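[1] Just the structure for this:
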Amino acid sequence: MMRLIEKGLMYGNLYHVSSPALVARYNRALERLSGKQTALTDFHIDLSGYAPEIGVELDDPLYLNPNGCNRQFILLSTEQKTAPLLESKFSTSRGILRRFIEENEAQLFALTARDAVAGELVNSVYSVNSAADLFDMRRVTIEADTTGGHVAEAAKLSDMIEEFRTRDDAWWDDVLIAEMITLAKTTGDVTRAPIRLSKDSYDQENFWTAHFGGLYVFRSVDHPAAITVGPKEDLGELPINFTMSFSERNHIATFLAMNDLVEPIVKAKGINAAAILRQKLDFMIVDVAASAGINLTGLRRSDLRGLARRYAAELPEEFRVLNELLRWAEGGGPWPRIASGHPAYFYTLRAKPHKDRDLINMLLAELCPLDVRQLFICHKQLFYDSYATWPDEKKTYVADFLAREYQADKAGARAALFGADAPLSEPENEELGIVAQVGPWGRISISRDDGDDDEDDKRRRKGRKKKRRRDDD
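    Modelled structure (predicted):
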């Protein structure tokens, strides 16, 4: 995993905690939530305040997520909103936390200037003992306050002020006035600078959970269903119309089609379908070659073609069918009929634009594990789990590829896959790339046949610099 960490592909964009004041605030919040403290003086935290270093120290990767169903959080800064959410058990958790911070950013900025804010994503389920318990999770409410209770005290002071203004004899109530003065020393003038955090509830209708080996739940679609990675018999009876496992690929395809959730890549607008298919085929060649112990460093596309010929007998069935589809997309072959039960079927799809497109792309990534770039973008935890099992040659190739291609244009890759307003996309500092130059899984080119593409890239970069200078003028 060190390759990924060094290249910023794992534990990237975490918030660094190193000052004694921030460490002390973190410990106060941690003790309030879990009764524990850390002896570390330097660590990195994610969106929820979880630190991988502290997880190792406490030997508990769920020290802020008891039972994996009530995520707790510690906010030291509103800058945490750009961080990833590690050890997530529900696909909705990151979006809910991000939305909470954005909706209360001014208040949280003021509160975290002097104290940590601690809270919890509260639902009606406190432990998941059976898969049916997951269906009781319909709404999530965030409860939060500083470790000093400033929000609660401000609410109490506001009530006292209202009573003072409306009660006829309040002017003579010395006890009320004294309590107001005492609270105001802590909260400040709440009439001019109110301290209030919204306590909104967030729907959790369609989601993925890591519980029970991985389960996708779709309740707010026309034809509700649950899709489990493992055998559906292990889940018991569920309160939903249909349950299917990953082995029932025909049923999954029918579900996606009936609810109009996906579209073929070759029919999607504004993308280069042939280049996307070529990229997927390259990853399949890399997987076979790496298993054979081939050094993949510095491979060009011509080298990959040579490896495809050399290991043609070992290439998966998905490769043959996607190659036929590629020939059609390039105008040189007949339209291949790909049945929904075929291993290549889900490689030909992407989510349509709708509110659950991130969840659908996550599902497709898990159904298409050989497309490692899609897996990294859409289902990072599964990518990390898979990466740990790969041959060293594949680890090196994939890490280098992602650092070179994905890191170079993350905003463009996400915009092409999710759309510019994707709710789960992370803010980037890079300029948004031209969508037409990227496919739904990011930049298309994996390797080059010759040096001409390098010169093209230089000319494009030079042209973009000139355009930026004209815009600045």
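[2] only C-alpha atoms for contact and neighbour calcs from this point on.
    OK.
[3] mind checking which helix or strand residue 189 is in?
    Counting by DSSP states H and E, no helix or strand carries residue 189.
[4] to compare against the first, here's another:
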Amino acid sequence: MIHLIEKGLMFGNLVHISSPALVERYNRALQHLSGKSTALTDFHIDISGYSPEIGDELGDDLYLNPNGVNRQFILLTTEQKRSPLLNVKFSTSRDILREFIEMNEAQLFALTATDAVAGELVNSVIKLSSPRDLLNLRKIEIEADTVGGTLRKAEQLAGMVERFMTEEDAWFDDVLIARMIDTAKQTGDVTRNPVRLRHTEFEQRNFWTAHFGGLYLFPDLDHPAVICARGKPEGLPVRFVFDLSERNRIAKFFDLNELVEPIVKARGVDAAAVLQQKMDFITIDTAAAAGIDLTGLDRTDMRRLARNHADRLPAAYHGLAEMLRWAAGEGPWPRITSDHPAFFYTLRAADTPNRDLVNMLLAELAPLDPRQLFICHKELFYRTYATWPEAKRAYVADFLAREYQVDKAGARAALFGHEPDMSGEDRASEAMIRRVGPWGAVRRG
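    Prediction:
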């Protein structure tokens, strides 16, 4: 993984913790949550406060995520909102943490000025005993407070202030007044500056989980289904359960719920460039397997590699080549059915609330596109990257650093954004799409 780490593609954007004050606060929070502590004086943390160095020190990558279900977190600074989430078990966790931080940023900024904020993403399940339990994870509630209990004490002080202002004899209650003064020394004036966190409940509708071999759960659709990466587990109370080999059924699921669109139909997208890049990635995979040197390749070299290894290139390459010729106006509309290896490479998620989850699933269905895999499914990317030949690892790391890392937002928008096309020159006409289906495979009744 050295190429990825050196180029900031792995463990990038983590927050560096090195000051003795922050290390001490972190240790108090860690002791508060788990009864553990670190001897390290210098480490990095992600959005949840997880540190890969401390995980290595403790021999436990889940020291802030016991059972992989109720994620705990330690906030030392609101700047953690920009960091990734490592060791992801649920696709929704980072978005929930980031939204929580952003919605309470002013309060959290004030709280973390003097103490660490420790908390947990709480749901109704403590430990997953069966896949059925996953469907009970519909609501996530965030419980958080400083290690010193500032929020709890502020709530107590607010209650005492209310009592002092409303009870007839409270003005003469010396014990109450003394408690108010003592608590206010720790919380500040809660009447002028209320210390309260808001927006702490989040709905978790459709999501991915790493549990049970990797599952994509879509219970909140008109046509619900669960798609399994590593075989079908038993006990899921859902009518339709597919594994990744059931390509026709997954394609039909996408179509019924209107979750995807062909890249060549997408507005505001340079479809030819996207298809060509996918073909290049497949060429690189084939050449690396043949032991070819991949350093310093240009467009001429890529064409030469494709020609020299044409008999080794998989069917996915040739299907994308047909689609590229059509997009360039140089060939007929290709009939790429859902059985064709190129099928899922020709799609991207439609503009729905499930866009990120669908792109994540498409990345797993089209694993020879390392750019989409890295952007949409980092856990699978890192796992797959470790199995590649060294030449491919070096090429992909260099490509991502050069073409993606310098403009992440722009790359995401170009690939997955949904911009209105003002040109009026849409190559894939709506009439054709209605007639032959978006991929030339799924006919509409």
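[5] Give me the TM-score for these two chains.
    TM-score for the superposed chains, counting by TM-score structural alignment, normalised by the length of structure 2: 0.93, backed by 421 aligned residues with a Cα RMSD of 1.4 Å.
[6] ranges for the helices of the stretch 251-400 of structure 1?
    273-291, 301-310, 317-329, 357-367, 372-378, 380-387, 392-401 (DSSP state H, counting those that start in this stretch).
[7] Out of the ones you listed, which is closest to residue 92 of structure 1?
    Of all the helices of the stretch 251-400 of structure 1, it is helix 357-367 that lies closest to residue 92 of structure 1, at 9.2 Å by Cα to Cα.
[8] That closest one vs structure 2, average distance?
    Helix 357-367 of structure 1: mean distance to aligned residues in structure 2 after superposition is 0.4 Å, counting by mean Cα distance after the TM-score superposition for structure 1.
[9] start and end residues in structure 2 for that helix, please.
    Under the alignment (TM-score structural alignment), helix 357-367 of structure 1 falls on residues 355-365 in structure 2.
[10] same question, stretch 386-406 of structure 1
    The aligned range for stretch 386-406 of structure 1 is 384-404, by TM-score structural alignment.
[11] quick revisit: which of the helices of the stretch 251-400 of structure 1 sits closest to residue 131 of structure 1?
    Nearest of the helices of the stretch 251-400 of structure 1 (Cα to Cα): helix 357-367, 18.5 Å.
[12] Go through the closest one and flag the buried ones.
    The neighbour-count check on helix 357-367 of structure 1 (16 or more other Cα atoms under 10 Å) flags 357-367 as buried.
[13] List of residues touching it?
    Contacting residues not belonging to helix 357-367 of structure 1 are listed as 91, 207-208, 216, 246, 261-262, 346-347, 349-351, 371, 374-375, 378-379, 382, 418, 422, 424 [Cα atoms under 8 Å, 6 or more residues apart in numbering].
[14] Let me know the angle separating it from helix 380-387.
    Put simply, helix 357-367 of structure 1 runs at 10 degrees to helix 380-387, going by axes from the mean of the first three to the mean of the last three Cα atoms, to 10 degrees.
[15] got the contact list for the residue nearest to residue 65 of structure 2 when sequence neighbours are not counted?
    Nearest residue to residue 65 of structure 2 in three dimensions, chain neighbours excluded: residue 71, at 4.6 Å (Cα to Cα, 6 or more residues apart in numbering). Counting by Cα under 8 Å, 6+ apart, residue 71 of structure 2 makes contact with 64-65, 93, 120-122.
[16] now residue 277 of structure 1
    322-323, 325-326.
[17] same deal with residue 5 of structure 2?
    Residues in contact with residue 5 of structure 2 (Cα under 8 Å, 6+ apart) are 11-12.
[18] and the one helix or strand it maps to, how far from structure 1 on average?
    Assigned by DSSP H and E, residue 5 of structure 2 belongs to helix 2-6. Comparison of helix 2-6 of structure 2 with structure 1 after fitting gives an average deviation of 0.7 Å (mean Cα distance after the TM-score superposition for structure 1).
[19] what sits up against the following helix or strand past that helix?
    Using DSSP H and E, the helix or strand that follows helix 2-6 of structure 2 in sequence is strand 15-17. The contact list for strand 15-17 of structure 2, computed with Cα under 8 Å, 6+ apart, reads 23, 42-46, 79-80, 83.
[20] how about a cut-off of 6 Å?
    42-45 (Cα atoms under 6 Å, 6 or more residues apart in numbering).
[21] Let me know the closest of those residues to residue 229 of structure 2.
    Looking across the contacts of strand 15-17 of structure 2 and measuring by Cα to Cα, the closest to residue 229 of structure 2 is residue 45, at 29.4 Å.
[22] Could you give the number of residues near the residue lying closest to that closest one once chain neighbours are set aside?
    Take residue 45 of structure 2 and drop its neighbours on the chain: the residue closest to it by Cα to Cα, 6+ apart is residue 51, 4.4 Å away. Neighbour count for residue 51 of structure 2, taken as other Cα atoms under 10 Å: 23.
[23] Since that was my last question, I'll sign off now.
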